[in-house]
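Engineer: make a model of this:
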Amino acid sequence: MASRVVIVPGNGCGEVEKCNWYAWARDEINKVEGMECVLKNMPDPVMARESIWIPFMHDELCCDEKTIIVGHSSGAVAAMRYAEKYKVHGIILVSPCVTDLGMESERVSGYYSRPWEWELMKMNSQFVALYGSTDDPFISWTEMQVVIDNLNPDCHKFDDRGHFMTSVFPDLIATIQKLLKH
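Structural biologist: The predicted model follows:
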């Protein structure tokens, strides 16, 4: 059973306490009895390099079999790559992508330099959920559809949420509460 949630932000968030819904979600999750939510500033926040983020998630954020990783954007990509290597309770992907989107700044992160290991992700995660919106200005729905086709996640598809850059995210809390009941 999960006892921890770790929020991994998108790149560009130097001070995660002030970005998007992250601190709000941490505070809401920490209200759930028996749950702990961890939110820390990531090293290398702009480039979000895999070679730095994955070890940080393992060694500093202590993601393990009792951890639900909530990853947003680059954080979702990091969550997928993490689940290729390590067992986690589950991953919740918010606006994930599977290519570098034709951007050099994404290419250098290292996440897109090899094929995705979908079967390992499924084997290492008890569940996968995905939040995506067809009006995301940064990541096309076709990117998210690849994740859906390969991981068969509990999918939450919207047409009016953009890149999920709001100050609150009640749907996420509902999903976590639902998962904890099973």
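
Engineer: for the rest of this, base every contact and every neighbour count on C-alpha atoms.
Structural biologist: Noted.

Engineer: check which helix or strand the residue nearest the centre of the chain maps to.
Structural biologist: Nearest to the geometric centre of the chain sits Gly71, at 1.4 Å (CA atoms, centre = their mean). Here Gly71 sits within strand 67-72, counting by DSSP states H and E.

Engineer: what about the helices in the protein?
Structural biologist: Ranges of helices in the chain, per DSSP state H, are 22-30, 50-59, 74-85, 104-107, 118-124, 141-151, 170-180.

Engineer: so how far is the shortest one off the chain centroid?
Structural biologist: Right, helix 104-107. Averaging C-alpha positions (CA atoms, centre = their mean, to the nearest Å) puts helix 104-107 19 Å from its chain's average.

Engineer: give me the contact list for it.
Structural biologist: For helix 104-107, the surrounding residues in contact (CA atoms under 8 Å, 6 or more residues apart in numbering) are Met47, Asp100, Ser113.

Engineer: before we move on, back to that, enumerate every residue touching the residue nearest to the centre of the chain.
Structural biologist: So Gly71 contacts Ile7, Val8, Pro9, Gly10, Val77, Ala78, Ala79, Ile91, Ile92, Leu93, Val94 (CA under 8 Å, 6+ apart).

Engineer: one more sequence to fold, the one below, so I can look at both together:
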Amino acid sequence: MSQVQLPPMKAVIVPGNGASNVEKCNWYGWAWKRLGQIPGFQCLLRNMPDPVTARENIWLPFMESELHCDGQTILIGHSSGAAAAMRYAETHQLYAIILVSAYTSDLGDENERDSGYFNRPWQWEKIKANCHCIVQFGSTDNPFLPWSEQQEVADGLKAELHKYTNRGHFQNTEFSELISVVQGMLNGAA
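Structural biologist: Below you'll find the model as predicted:
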């Protein structure tokens, strides 16, 4: 017997590493306010523990016990937050993951290596099985991530890919396409 898919009740924004005051960083606060205005829907945005290294063994338990990411959650992850969202979805049911500037390796960076996300193969099939919907935003002009890594995520997850050539690492102060994708999920679940 298949599980009945409950509609999403909230979104959780997981930032990239280095974001100490998340409400004032990139598009996070802007999106948090907009998503929080949707009737009957909640959006959570919290400063993460261990914000510089973004260690998996600290972030994933925080996402479970403090942010309560579950089968009715749209988990939005940016950069290191996208890596966290993918690892979380390997072992947890979520309504959806929205990955922004996602990548698959430590890129030869010691801090990324220390985070723990990149020390084993990605479990694409488990992630897909645990998510009703997977959307990815990527840009070919990202100064930090080669397109090949972003494409590897899209291919591994068969994600609904929103590919750009001019968005860099998605560090703007607004991100209207993200809001549209979430609203589309909510309309589809209604």
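
Engineer: which one in structure 2 is aligned with the residue nearest to the centre of structure 1?
Structural biologist: Aligned against structure 2 by TM-score structural alignment, Gly71 of structure 1 finds its counterpart in Gly77.

Engineer: tell me how far its match lies from Tyr103 of structure 2.
Structural biologist: 11 Å (CA to CA, to the nearest Å).

Engineer: His68 of structure 2 now?
Structural biologist: Noted for His68 of structure 2: a distance of 24 Å to Tyr103 of structure 2, by CA to CA.

Engineer: what about the two, which has more around it?
Structural biologist: Legend: neighbour count by other CA atoms under 10 Å for His68 of structure 2 and Tyr103, higher for Tyr103 (26 against 15).

Engineer: how about the more buried one, what's its match in structure 1?
Structural biologist: With TM-score structural alignment as the criterion, Tyr103 of structure 2 matches Cys97.

Engineer: list the contacts of its match.
Structural biologist: By CA under 8 Å, 6+ apart, the contact list for Cys97 of structure 1 reads Ser73, Ser74, Ala76, Val77, Ile139, Glu143, Met144, Val147.

Engineer: the longest strand along structure 2 aligns to what range in structure 1?
Structural biologist: The longest strand of structure 2 (DSSP state E) is strand 131-139. Aligned using TM-score structural alignment, strand 131-139 of structure 2 spans residues 125-133 in structure 1.

Engineer: with structure 2 superposed, average distance for the matching stretch?
Structural biologist: With mean CA distance after the TM-score superposition for structure 1, stretch 125-133 of structure 1 departs from structure 2 by a mean of 0.3 Å once superposed.

Engineer: next, the buried residues of that stretch.
Structural biologist: Under the neighbour-count criterion of 16 or more other CA atoms under 10 Å, stretch 125-133 of structure 1 has Ser125, Phe127, Val128, Ala129, Leu130, Tyr131, Gly132, Ser133 buried.

Engineer: what's in contact with that stretch?
Structural biologist: Residues outside stretch 125-133 of structure 1 that contact it (CA under 8 Å, 6+ apart): 83, 87-96, 122, 141, 144, 148, 151-163.

Engineer: now do stretch 64-71 of structure 2
Structural biologist: Contacts of stretch 64-71 of structure 2 (CA under 8 Å, 6+ apart): Leu6, Pro8, Val12, Leu44, Met63, Leu75, His92, Gln93, Leu94, Tyr95.

Engineer: repeat that for 6 Å
Structural biologist: Gln93, Leu94, Tyr95 (CA atoms under 6 Å, 6 or more residues apart in numbering).
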